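Student: Just to be clear, the model below is a prediction. Sequence and coordinates:
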Amino acid sequence: MFCANRLSSVLASGKPDTTMPSSAREPSGLAALVLMHTDESFKGAAYLSEAFTDPATAHSFEATHSPWNIAAKTDLHLFEYYQRPENARLKRRFSLAMEAATKLEPAEAILSGFEWAKLPKESVVVDVGGGVGATTFLLAKALPELRFIVQDRPEVITDAQKYWDEKAPEFLRNNRVRLLAHDFFAPLPSDFHGTTMSAFLLRCIIHDWPDALALKILRNLRAAAHPSMHLVVVDVLLPYTCADTHLGCEIPGASRPPAPEPLLPNGGAARNMQYFLDFQVRFVASNPVDWLRAAVQMYVLGNCQERTLGHFVSLAAQGGWKVVQVYHIRGSAFSQCVAVPL
């Protein structure tokens, strides 16, 4: 016999199980996050050894050569897989999960670091790959003098329309928030090449893609950027095991104080969540928030990765951007890299 407790209560839908068939039942946001990782992530993790030993995938940088691809027996990228009609429930679950993921961060995290309020009045911030717009919602509430564009794939923008209709329809009516269906691997529309744009925001986007595809995104944005444009990339920055004396650490805000001895400079096991985000699987039964974060496996799901600061600085430069400021946000797993056009 089993009984719901404090930990398992996050999985509750709030509705009796008898009200609808399980295939149609929509989970709550946090439950969607749990279910996504125990489905796609864990299934993919079971095929790590195959991915490492198969000559076709062992040294591949293709986004579709991930352990999850082997587990799902598909050549589609995870996001393409979600678009198939038979996977509509999984796509919806992913949208709910990503919305919930923003709530695992301090509410003020996106407002810390980069000084959004210093952008010129009526400036436009483009939330690139912004999903339904959960991050934009936090910014729009706090920054009434700015305008925003949430950009994502057409299927996601359909969900975004529902999200804003329920959450803040007045933002759409007064044109403070605009929803744009666009593939960020394609050049931005010509009307984006204007001076009203002040910043591109990429929150948890670059880490979703191997270097070649991440470069394609950065270069498309650079082609549309004017000289005073800002690029704000919010991702995990993996700390070095040794002292931060590597490429990029001369950038303002980049260096982090080393952990006290006898710990390694990067904190050792105390900081292992960020490395697990990059690659491995961890289950911490006593702390569901740590477990949820650790279960996001970049390599397992998309043959992609978290990056060190030096890696990202080099990648950004190849994409036409110069990193000029780094913010390590207190209480957050993510850092902000601010770049300007080269």
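Tutor: Alright, I've got the coordinates.
Student: drop to CA atoms for contacts and neighbour counts, all remaining ones
Tutor: Noted.
Student: Start from the N-terminal end of the stretch 201-342 of the chain and give the strands.
Tutor: If DSSP state E, counting those that start in this stretch is used as the criterion, the strands of the stretch 201-342 of the chain fall at 230-235, 237-238, 307-308, 321-328, 335-341.
Student: Among these, which comes closest to Met1?
Tutor: Shortest distance between Met1 and the strands of the stretch 201-342 of the chain, using Cα to Cα, is found for strand 230-235: 42.0 Å.
Student: got another, please set it beside the one above:
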Amino acid sequence: MASSLTTLAEIISAGIRDIESTYHNAGITPPSLDEPSHPTSPAPPTPLDNNPSLDQQKRLVIAAAAQLIASIQTPVDVLKESVGSLYTAATLGFVIDIKLADVLNASGSKGLHVDEIAAITNVDASHLARVLRYLATRHIFRELSPDVFTNNRISALLASYQPLEEVNKNKLARFDAAPSAAHTSHYADEGLKIATFFSSYLQTHTEYPLPSTKPSTPPTTSTSAAMNGNGKRFAGDIISDGINITSLNPGDVVVDVGEPHLRYVVQDLDAQISAAKKFWDEHCPDAIRDQSVRLQVHSFFDPQPIPSAAIYFLRIVTHNWPDTDVRNIMSQLKAGAGRASKLVIFDVLAHHTCRSPSLSWDQPHASHASGPNGSNGSNGPNGPNGSNGSNGSNGSNGPNGSNGSNGSNGGGDHSHSSVSNGGPNGSRDHSHSNGSNGDASGSSSSSSSSSVPYPLLGNLGIAGAGIDTIVDMHMLALFNGKERTEADFKKLGEETGWKLESVRPGVLATLVYSCT
């Protein structure tokens, strides 16, 4: 029998062959870390960016490569690299603060010497060299020659793609077109600060050590931009498929879905609704004027003002809250629900690292070879993004399937579920997503975690649940929130009068409840 090392190597080799073949057949060169950055805009998408089969092969290679490294590297080095990764967050936050990726973009492919960077950023050249060398060692930035650095395919994502003088003049707007930089800045700022209290918080169960991280606090600019950009991972069809839009009748009450026979009532707290009104006035004023969209101030901790809806849904809401609060939210919805009402939760499913064949739906989204896993396609050309910084809000979800405020993880108000009143007039244009075709939920006929090839972890490790487990720790540190397993969601339903009927896995899972 082949050793686990040999098996891991074979998974990598087979995956690379398939990946290179897919690119070759499409007439596209496989991506390189050393691709030059684009000075004025992010790298353009390729036809293979949202290819589900290719995505699956990449995940298997990544999972096997990470496990092979962990197997071969000495345990002490694994621990040292892991604990030292705090400096990755710190250095990334620093380079974003000094707008280094923008500085390097302006220099073109020839790069800049640290002395030149120092003159522009007013930072010591020696410090710059050491920080950049630390990051380049981890394949973020590229050292062309001694102390001469340029962007690579990864660091280019940290650029704002605005003229440097504009970035310096308007710091609040620098993340508008740079969601990756915003996301990184949020983790390097709020995340890194709160993480210092992590151990003592878990041991003492005290209140949040930093009041600024409570969900009721308005978010930073980077947090709002990060969450808005993060929401674009999820194709609009996840929502329409998840609530079975074709089964609804005119007049049914549903949530934020672009269909011609539905109207929308977007619910949130006062601050988010005020921001949403401004956004809708700027981007889709007709929807407000003809009342195809109505903005309603509501806290989901209070009784639901629209009773007996056909469907209530919570989109990227529950992970912001501990079980006690989620039970309260679900109980309020149950109290307002009719006998035929459904509750649909769209959120990330946590997956066990061990094999879990006993759970019929418990499978990492990475294992779905037939679904696009919530591709990065835009969520409708015209749908506004709603209020920035709401905590798990559906924000102002545009009639074209836009994602609203996408659930801010770092602040904003309590941001609640939205409901929509069906009406004969409906909204005008209902294209949900420009993402890849296929089942937007990412579901498929692939099997559960028990079918993940030996000896990979049941959740595919960092390739399948790496980001999800990071977010889980982030939610725990910030709000005492959590990413939940299927069993967790089932238990919450049982405790609040909802029966979990079905789970559709994907990068954003769909959990459908009925009244008991």
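Tutor: Nice, thanks for sending it over. Owing to the predicted nature of the structure, the values given are computational and were not obtained by experimental measurement.
Student: any chance of the strands of the stretch 201-342 of the first structure in TSV, plus distance to Gln161 of the first structure?
Tutor: Formatted as TSV, these follow (distance: least, Cα to Cα, whole Å):
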stretch	distance to Gln161 of the first structure
strand 230-235	24
strand 237-238	32
strand 307-308	33
strand 321-328	32
strand 335-341	28
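Student: Adding mean neighbour count, write the ones you listed out as CSV.
Tutor: Formatted as CSV, the entries for those read as follows, by neighbours: other Cα atoms under 10 Å:
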stretch, mean neighbour count
strand 230-235, 23
strand 237-238, 24
strand 307-308, 18
strand 321-328, 21
strand 335-341, 24
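Student: To Lys141 of the first structure, which of the ones you listed lies closest?
Tutor: For the strands of the stretch 201-342 of the first structure, distance to Lys141 of the first structure was read as Cα to Cα. The smallest value, 18.7 Å, belongs to strand 230-235.
Student: Report the aligned residue range of the second structure for the closest one.
Tutor: For strand 230-235 of the first structure, the aligned range in the second structure is residues 342-347, judged by TM-score structural alignment.
Student: Check the mean deviation of the matching stretch from the first structure.
Tutor: After superposition onto the first structure, the mean distance of stretch 342-347 of the second structure to its aligned counterpart is 0.8 Å, using mean Cα distance after the TM-score superposition for the first structure.
Student: Give me the distance between that stretch and the centre of its chain.
Tutor: Its chain's average C-alpha position is 17 Å from that of stretch 342-347 of the second structure, according to Cα atoms, centre = their mean, to the nearest Å.
Student: And for stretch 214-228 of the first structure?
Tutor: Between the mean C-alpha position of stretch 214-228 of the first structure and that of its chain there is a distance of 18 Å (Cα atoms, centre = their mean).
Student: To Met273 of the first structure, which of the strands of the stretch 201-342 of the first structure lies closest?
Tutor: The closest approach between Met273 of the first structure and any of the strands of the stretch 201-342 of the first structure, judged by Cα to Cα, belongs to strand 237-238 at 9.9 Å.
Student: just checking, what packs against the closest one?
Tutor: With contacts defined as 3 or more Cα pairs under 8 Å, 6 or more residues apart in numbering; DSSP states H and E, strand 237-238 of the first structure has these neighbours: strand 307-308.
Student: Now do the strand it packs on: which elements does it pack against?
Tutor: strand 237-238.
Student: what does the strand it packs on rub up against?
Tutor: Residues lying outside strand 237-238 of the first structure but in contact with it, judged by Cα atoms under 8 Å, 6 or more residues apart in numbering, are Gln274, Tyr275, Glu306, Arg307, Thr308, Leu309, Phe334, Ser335.
Student: Skipping its backbone neighbours, what lies nearest the residue positioned nearest the centre of the first structure in space?
Tutor: For the first structure, the residue lying nearest the average C-alpha position, counting by Cα atoms, centre = their mean, turns out to be Cys204 (2.1 Å). In space, not counting the residues next to it along the chain, Cys204 of the first structure is nearest to Asp235; the distance is 5.2 Å by Cα to Cα, 6 or more residues apart in numbering.
Student: Tell me how far that neighbour lies from Pro257 of the first structure.
Tutor: The spacing between Asp235 of the first structure and Pro257 of the first structure, counted by Cα to Cα, to the nearest Å, is 19 Å.
Student: The strand or helix carrying Thr223 of the second structure vs the first structure, mean deviation?
Tutor: Here Thr223 of the second structure, judged by DSSP states H and E, is contained in helix 221-231. On superposition with the first structure, the mean distance recorded for helix 221-231 of the second structure (mean Cα distance after the TM-score superposition for the first structure) is 3.0 Å.
Student: Return the distance of the very next helix or strand once past that helix from the chain's centre.
Tutor: Following the chain from helix 221-231 of the second structure toward its C-terminal end, the next helix or strand by DSSP H and E is helix 237-242. Mean C-alpha position of helix 237-242 of the second structure versus that of the full chain (Cα atoms, centre = their mean) differs by 17 Å.
Student: got it, and stretch 81-98 of the first structure?
Tutor: Here stretch 81-98 of the first structure shows a centroid-to-chain-centroid distance of 16 Å under the convention Cα atoms, centre = their mean.
Student: Contacts for that stretch next, please.
Tutor: Where contact means Cα under 8 Å, 6+ apart, the residues beyond stretch 81-98 of the first structure that reach it are 24, 26-34, 36, 131-132, 155-156, 159.
Student: Give me the subset of the residues you listed lying in helices.
Tutor: Taking DSSP state H as the definition of helices, those contribute Gly29, Leu30, Ala31, Ala32, Leu33, Val34, Met36, Glu155, Val156, Asp159.
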